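J.: pasting the sequence and the predicted model now:
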Amino acid sequence: MNKTYQVAANKEIVQLMNLGHVKQRELESKLGADLMRAVHLRRLHISSSANVRLEDLPFRQFDYSIVSGACCENVIGYVPLPTGIAGPLIVNGRRYFIPLATTEGALVASTNRGCRAVTESGGAIVFVYKDAMTRAPVVQLESAAKVLELKRWLEDATNFEELKRAFDATSQ
């Protein structure tokens, strides 16, 4: 943190940014805990140097400590989305409500119907075997027990190769 930047006028810092002496990504570290000011300065810089209008992009009334250093860099604001709630959904005996931020019509209503169907049928029993991301063919089975049976069958290299050949024959 640099006290010089903390006491400098916004106009001075924006001038330094325009000259390339201060980079957008450095604002939070130079200003310390004043994350809102960093967002404001970045907006001023962008507006003055790129002739971009940001008035319609909200930036006040947001806790930037949630995203700073975690999930978004060079923050200039946030986008408010309508948020609906679906549920309850019973999973492993616990009741959940699911917030959905969307502008897609009927998404919350249809998700809610699915939650009701699952809940009224006794809820869902789920488990995570492995937390990973893959790009692979999808196999639909009728139960978790059948999934486990297929997994064990695929652990045999001969079976795996047989299924791989079948999938590869239909991919491009």
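T.: Noted; the coordinates are in hand. In this text the structure is predicted, and so the values were computed from the model without any measurement.

J.: hey, let's count contacts and neighbours off CA atoms from now on
T.: OK.

J.: what about the helices in this structure?
T.: 3-7, 10-18, 27-31, 35-50, 107-120, 144-154, 157-170 (DSSP state H).

J.: can I get the ones you listed in a markdown table with mean neighbour count and distance to Tyr78?
T.: Formatted as a markdown table, those follow (neighbours: other C-alpha atoms under 10 Å; distance: least, C-alpha to C-alpha, whole Å):
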| stretch | mean neighbour count | distance to Tyr78 |
| --- | --- | --- |
| helix 3-7 | 12 | 24 |
| helix 10-18 | 16 | 21 |
| helix 27-31 | 18 | 17 |
| helix 35-50 | 18 | 11 |
| helix 107-120 | 16 | 22 |
| helix 144-154 | 12 | 40 |
| helix 157-170 | 11 | 43 |
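
J.: quick check: which of those is nearest to Gly84?
T.: The closest of these to Gly84 is helix 107-120. By C-alpha to C-alpha, the value is 6.2 Å.

J.: which other helices and strands contact the closest one?
T.: strand 83-91 (3 or more C-alpha pairs under 8 Å, 6 or more residues apart in numbering; DSSP states H and E).

J.: just want the angle from the strand it packs on to helix 107-120.
T.: 20 degrees (axes from the mean of the first three to the mean of the last three C-alpha atoms, to 10 degrees).

J.: of all the helices of the chain, which lies closest to Val128?
T.: helix 144-154 (11.0 Å).

J.: check the offset of the closest one from the chain's centre.
T.: On the basis of C-alpha atoms, centre = their mean, to the nearest Å, helix 144-154 sits 31 Å off its chain's mean C-alpha point.

J.: ok so, going back, reformat the helices of the chain as a markdown table; add distance to Val75.
T.: Below are the helices of the chain laid out as a markdown table (distance: least, C-alpha to C-alpha, whole Å):
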| stretch | distance to Val75 |
| --- | --- |
| helix 3-7 | 18 |
| helix 10-18 | 15 |
| helix 27-31 | 10 |
| helix 35-50 | 6 |
| helix 107-120 | 29 |
| helix 144-154 | 43 |
| helix 157-170 | 43 |
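
J.: comparison target, given below:
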Amino acid sequence: MTDPEDLVERVRDGELRLHELEDHADHDTAAEARRLLLERETATELEAIGDYAFPAETAEPNIENMIGAAQVPMGVVGPVPVSGGAATGDHYLPLATTEGALLASVNRGLGVIRSAGGADARVTKNGMTRAPVFRVAGVAEAAETVEWVDENTEALAEAAESTTSHGELIDVEPYVVGDSVYLRFAYDTKDAMGMNMATIATGEACEIVEAETPADLVALSGNLCSDKKPAAINAVEGRGRSVTADAVIPGELVEERLHTTPEAIAEANTRKNLTGSAKAGSLGFNAHAANVVAAAFLATGQDEAQVVEAANAITTMDARENEGGTTDLYASVSLASLEVGTVGGGTKLPTQAEALEVLGLRGGGDPPGSNADALAEIIAVGALAGELSLLGALSSRHLASAHEDLGR
């Protein structure tokens, strides 16, 4: 077995570079050697970072220059009945976060939703996008390129789908800006989040575009996708899964459990989430939907940077008079760009795979895509619970006291 001390000396002598250690030792020994080097270079003890519970080799597709693991506390909320297009019945939702009071708040909202009979949720649109940018001489060549693309979508689909056994090209939407042509490819990636799948498939299709049109590829991603950046196109057109969850909460339940009224919550939502967000120029019109999404992403192995797009959410709250003459609260949250998968990427890591097992959604679904749809619906209900709880706390003026009571 290779001695990690020997690897440290070889790095210090310039014989090896940090990323080459796995070529000379097993993955755990390589990680140990990097920790030893860092401890000596920075005078830092890395005992906690080095105390991880999975073989380092399993993380090879997910990280380079591994030294250990970042351990984030994980809790669970629920169960809550979800009536979805893919998710049905009761579900526990694992959430990983360092924000105290978050799970308590979400669990409070889920409890109210459960007492009200559960929530409905539906994935209304699905399409992972990649948008390359091409150079043309001018608008005449741009129009020629766009016309060819419109007439040859089947040829592009054949090229793109030749790279994957699962992905399916749904649409190619062209955009012209001067002498730049952007083609926004959208794919059904089934149970994979699908960013890499879309990139590889689009690269193959771009070769056809270059061969058949005057356009020259400048960059495989032209930022019209748009990945990991706030973007209006994702808020409007969606990226990944567009999903909505809603519930009707009886007025007496709002008063008993949230200590406020449907009218007060609806007003708080309008003035805060809608008017306040509009004045701020926000792309997200919600209270804190990204909080639940981020915690679910960390727990289930999603790409955490894509929380940026997941914050493209709109929360609506309306006071509705029911047949009995009393007032109920209609509550919904619509996430335009929830990019999730149950296969590939971080979902293969042991901790995250276990969290998906808790949800009953590990691996591919039957039919393909159903597990990722179900995950999106459950996360949306969790986000709805978080919105309901926070707006209830704000409208009852209990937010600060709740944090004080919990000591955080």
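T.: Yep, it's here. Quick caveat: nothing in here was measured; it's all calculated off a predicted structure.

J.: which one of the helices of structure 1 lies nearest to Phe97 of structure 1?
T.: Nearest to Phe97 of structure 1, of the helices of structure 1 and by C-alpha to C-alpha, is helix 107-120 at 9.1 Å.

J.: how about the closest one, which residues of structure 2 does it hit?
T.: The alignment of helix 107-120 of structure 1 onto structure 2 (TM-score structural alignment) spans residues 102-115.

J.: average separation of that stretch from the aligned part of structure 1, please.
T.: When structure 1 is overlaid, stretch 102-115 of structure 2 sits 1.8 Å from its aligned residues on average, using mean C-alpha distance after the TM-score superposition for structure 1.

J.: list of residues touching that stretch?
T.: When contacts are defined by C-alpha atoms under 8 Å, 6 or more residues apart in numbering, stretch 102-115 of structure 2 is touched by residues 75-81, 95, 119, 247, 249, 253-254, 257, 291-292, 382-390.

J.: repeat the analysis, applying 7 Å as the threshold.
T.: By C-alpha atoms under 7 Å, 6 or more residues apart in numbering, the list of residues contacting stretch 102-115 of structure 2 from outside reads 77-78, 80-81, 119, 247, 249, 257, 382, 385-386, 388-389.

J.: likewise stretch 3-12 of structure 2?
T.: Leu16, Arg17, Leu18, Thr29, Ala30, Glu32, Ala33, Leu37.

J.: what residue in structure 1 is paired with the fourth one?
T.: Read it as Thr29 of structure 2. So, by TM-score structural alignment, Thr29 of structure 2 is matched to Arg37.

J.: what sits against that match?
T.: Contacts of Arg37 of structure 1 by C-alpha under 7 Å, 6+ apart: none found.

J.: so how far is Glu28 of structure 1 from it?
T.: Relative to Glu28 of structure 1, Arg37 of structure 1 is positioned 9 Å away (C-alpha to C-alpha, to the nearest Å).

J.: now swap in Val14 of structure 1 and tell me
T.: Distance of Val14 of structure 1 to Glu28 of structure 1, computed by C-alpha to C-alpha: 14 Å.

J.: same deal with Glu120 of structure 1?
T.: Counting by C-alpha to C-alpha, the separation of Glu120 of structure 1 from Glu28 of structure 1 is 49 Å.

J.: try Ala38 of structure 1
T.: 6 Å.

J.: count the residues that sit near Leu390 of structure 2.
T.: By the other C-alpha atoms under 10 Å criterion, the neighbourhood of Leu390 of structure 2 contains 23 residues.

J.: let me fix that: Gly84 of structure 1
T.: Gly84 of structure 1 has 15 nearby residues by other C-alpha under 10 Å.

J.: which position in structure 2 pairs with it?
T.: By TM-score structural alignment, Gly84 of structure 1 lines up with Gly75 in structure 2.

J.: same check on Asn74 of structure 1?
T.: In structure 2, the residue paired with Asn74 of structure 1 is Asn65, using TM-score structural alignment.

J.: likewise for Met17 of structure 1?
T.: Taking TM-score structural alignment, the alignment pairs Met17 of structure 1 with Val11 from structure 2.

J.: and its match, how far is that from Leu110 of structure 2?
T.: For Val11 of structure 2 relative to Leu110 of structure 2 (C-alpha to C-alpha), the value is 52 Å.

J.: now the contacts of stretch 102-115 of structure 2 in CSV, with neighbour count and distance to Thr88 of structure 2?
T.: CSV is the format used below for these (neighbours: other C-alpha atoms under 10 Å; distance: C-alpha to C-alpha, whole Å):
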residue, neighbour count, distance to Thr88 of structure 2
Val77, 20, 16
Gly78, 19, 14
Val80, 26, 10
Pro81, 23, 7
Ala119, 27, 10
Ala247, 22, 15
Ile249, 25, 19
Arg257, 15, 25
Gly382, 31, 14
Ala385, 32, 17
Gly386, 27, 20
Leu388, 30, 21
Ser389, 25, 23
